[in-house]
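Enquirer: Give me the fold of what follows.
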Amino acid sequence: TEGNAWQYSWFVPQDQAALFRAMGGDAKAIAKLDAMFDYDNSKIDYSHAEDIAGLIGQYIHGNEPSHHVAYLYNHAGAPWRTQARLKQIVETQYKPTPDGLSGNDDLGQMSAWLVFTSLGFYPVTPASLEYVVGRPFVERASLALPGGKAFTVVADGLSDNNPYVGAVTLNGRPLTRSVIRHDEIMAGGELRFTMQSQPNRTWGKAAAARPYSMSRR
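Expert: Here you go, the predicted structure:
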């Protein structure tokens, strides 16, 4: 319910790699993701369904089944495409007004998506204990952790003109994978992004750098 094949075709969070192989490989999966976001809705009448909101093509941010989809480019080795889609979503689906959410908050998920995304990571597959790295939307944020520890996110050079991630470090060391682990956050430390104007098409591309998939264990 609350979706169609455009949304639920992507709902294999435990094994996106297997799904992409079934689709014909990374390039075809990326093309399908692009087709979802770029779909022309101009000839579709949604007047009978007032709760369909927050559309970007057939990506529907106003309803939660779509919320992980923008991050799936990481699973195909193209995190820079995730970064571009996140910018598109944040800029069109949120605003500081009484009607600033594109859909029902549903136990806080609509807001939680923005909080996670603003920090630069998101739990696409929560049971994997990994967070997929996107791009930050705040220059600095600090999470207070048990035992007096803190986990800080810093975005150097963040601006409208620098929407892409050029490099990432975790506690001063290069982070070449496009995920951060839950225990790394809970240990405290610093996740630092270097933002730039052009996409880094190599960061996170290698198979070993991609998020968890059950068939790649």
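Enquirer: going forward, measure contacts between C-alpha atoms and count neighbours the same way
Expert: Fine.
Enquirer: Only the buried residues of the helix ranked longest in the chain, if you could.
Expert: Ranked by number of residues, the top helix in the chain under DSSP state H is helix 79-93. Residues 79-87, 89-90, 92-93 are the ones in helix 79-93 that count as buried (16 or more other C-alpha atoms under 10 Å).
Enquirer: Which neighbouring elements make contact with it?
Expert: Of the remaining helices and strands, those touching helix 79-93 by 3 or more C-alpha pairs under 8 Å, 6 or more residues apart in numbering; DSSP states H and E are strand 164-170.
Enquirer: Next, the angle helix 79-93 makes with the strand it packs on.
Expert: Here strand 164-170 runs at an angle of 110 degrees relative to helix 79-93 (axes from the mean of the first three to the mean of the last three C-alpha atoms, to 10 degrees).
Enquirer: For the residue nearest to Glu130 when sequence neighbours are not counted, give its distance to Glu190.
Expert: In space, and not counting its chain neighbours, Glu130 is closest to Arg181: 4.5 Å by C-alpha to C-alpha, 6 or more residues apart in numbering. For Arg181, the distance to Glu190 equals 13 Å [C-alpha to C-alpha, to the nearest Å].
Enquirer: any idea which helix or strand carries Arg21?
Expert: Here Arg21 sits within helix 16-23, counting by DSSP states H and E.
Enquirer: The structure of the following sequence is requested for comparison with the preceding one:
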Amino acid sequence: MTAEHPHANMMVSSAEAALRSGWPELLKLSVGILAAIAVVAGVIMFVSQQVMSGGHGSVEIVPAAAPEAKVIKVYVSGAAQRPGVYPLKEGDRVEDALRAAGGPTDEADLAKVNLAALVRDELHVSIPARTTESFPAQSAEAPISAGKVDINAASFVELDKLPGVGTVTANKIIDYRQRNGPFRRPEDLRDLKLVNSATWDKIKELVVAN
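Expert: This is a model prediction of the structure:
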């Protein structure tokens, strides 16, 4: 039989004792590492939730400012409280132009005005006045006045007095003027079929388009 060496047995016993005494420290270290990992994971999840729910990490979207409407100028004449040139905006209507001019007078005949029509730059809005005055019939050759009638500025009464025109045609001329702007030349009345050839022959020497 081989004799056991006493020093060898002592070394083995010492190693086993040291190993047993080190297990609690190793266990504590492992638990600490796991706890640190859990804390880091929790912080990451919290920050992610804040970003997704609109927290400090969210991106604020600022809407672009709407472009300003272009300023236009419109001339209001006739039966308005304060006839004149007024600044308006694109998209405004005849009603807005009349409001800028102080509104209609008591004599204004708004039934002959398309208040919903859109206005544009350099438009002339003529507000006709009601009249109870009867005008005598005129012959085709009778002049209206010493001067010619400007079809771009004439009131309903002035147009109605032209030979062969009458109330229906006068309204058509004013309505076209409000919708499309001033006439370029007197012949537009004939070319646009606002008056027939017979009426044009009667008024062609009596009208201008300024």
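Enquirer: Superposed, how do the two chains score by TM?
Expert: Scored by TM-score structural alignment, normalised by the length of the second structure, the superposition of the two chains gives a TM-score of 0.23; 85 aligned residues with a C-alpha RMSD of 5.7 Å.
Enquirer: before we move on, back to that, go through the helix holding Arg21 of the first structure and flag the buried ones.
Expert: 16-20.
Enquirer: Redo those residues as JSON lines? Include distance to Ser142 of the first structure.
Expert: Formatted as JSON lines, those follow (distance: C-alpha to C-alpha, whole Å):
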{"residue": "Gln16", "distance to Ser142 of the first structure": "31"}
{"residue": "Ala17", "distance to Ser142 of the first structure": "32"}
{"residue": "Ala18", "distance to Ser142 of the first structure": "36"}
{"residue": "Leu19", "distance to Ser142 of the first structure": "35"}
{"residue": "Phe20", "distance to Ser142 of the first structure": "35"}
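Enquirer: Of the residues you listed, just say which sits nearest to Leu143 of the first structure.
Expert: Gln16 (29.3 Å; C-alpha to C-alpha).
Enquirer: what about the closest one, distance to Lys87 of the first structure?
Expert: Relative to Lys87 of the first structure, Gln16 of the first structure is positioned 23 Å away (C-alpha to C-alpha).
Enquirer: Next: Trp113 of the first structure.
Expert: On the measure of C-alpha to C-alpha, Trp113 of the first structure and Lys87 of the first structure end up 13 Å apart.
Enquirer: other SSEs contacting the lengthiest strand in the second structure?
Expert: Counting by DSSP state E, the longest strand found in the second structure is strand 71-78. When contacts are defined as 3+ C-alpha pairs under 8 Å, 6+ apart, strand 71-78 of the second structure packs onto strand 84-89, helix 94-100, strand 124-127.
Enquirer: now the angle between strand 84-89 and that strand, please.
Expert: Using the same axes, to 10 degrees: strand 71-78 of the second structure against strand 84-89 is 140 degrees.
Enquirer: Any buried residues in strand 71-78 of the second structure, and which?
Expert: Buried-residue list, strand 71-78 of the second structure, by 16+ other C-alpha under 10 Å: 72-78.
Enquirer: Check the gap between Ser197 of the second structure and Val168 of the second structure for me.
Expert: Relative to Val168 of the second structure, and taking C-alpha to C-alpha, Ser197 of the second structure is found at 16 Å.
Enquirer: now swap in Leu98 of the second structure and tell me
Expert: 23 Å.
Enquirer: higher neighbour count, these two?
Expert: Using other C-alpha atoms under 10 Å as the criterion, Leu98 of the second structure and Val168 rank with Leu98 on top: 25 against 10.
Enquirer: Which strands or helices does the one helix or strand Thr169 of the second structure maps to pack on?
Expert: Assigned by DSSP H and E, Thr169 of the second structure belongs to helix 166-180. For helix 166-180 of the second structure, the packing partners by 3+ C-alpha pairs under 8 Å, 6+ apart come out as strand 124-127, helix 156-160.
Enquirer: tell me the most buried of these?
Expert: Among these, ranked by average contacts under mean count of other C-alpha atoms under 10 Å, first place goes to strand 124-127 (a mean of 27).
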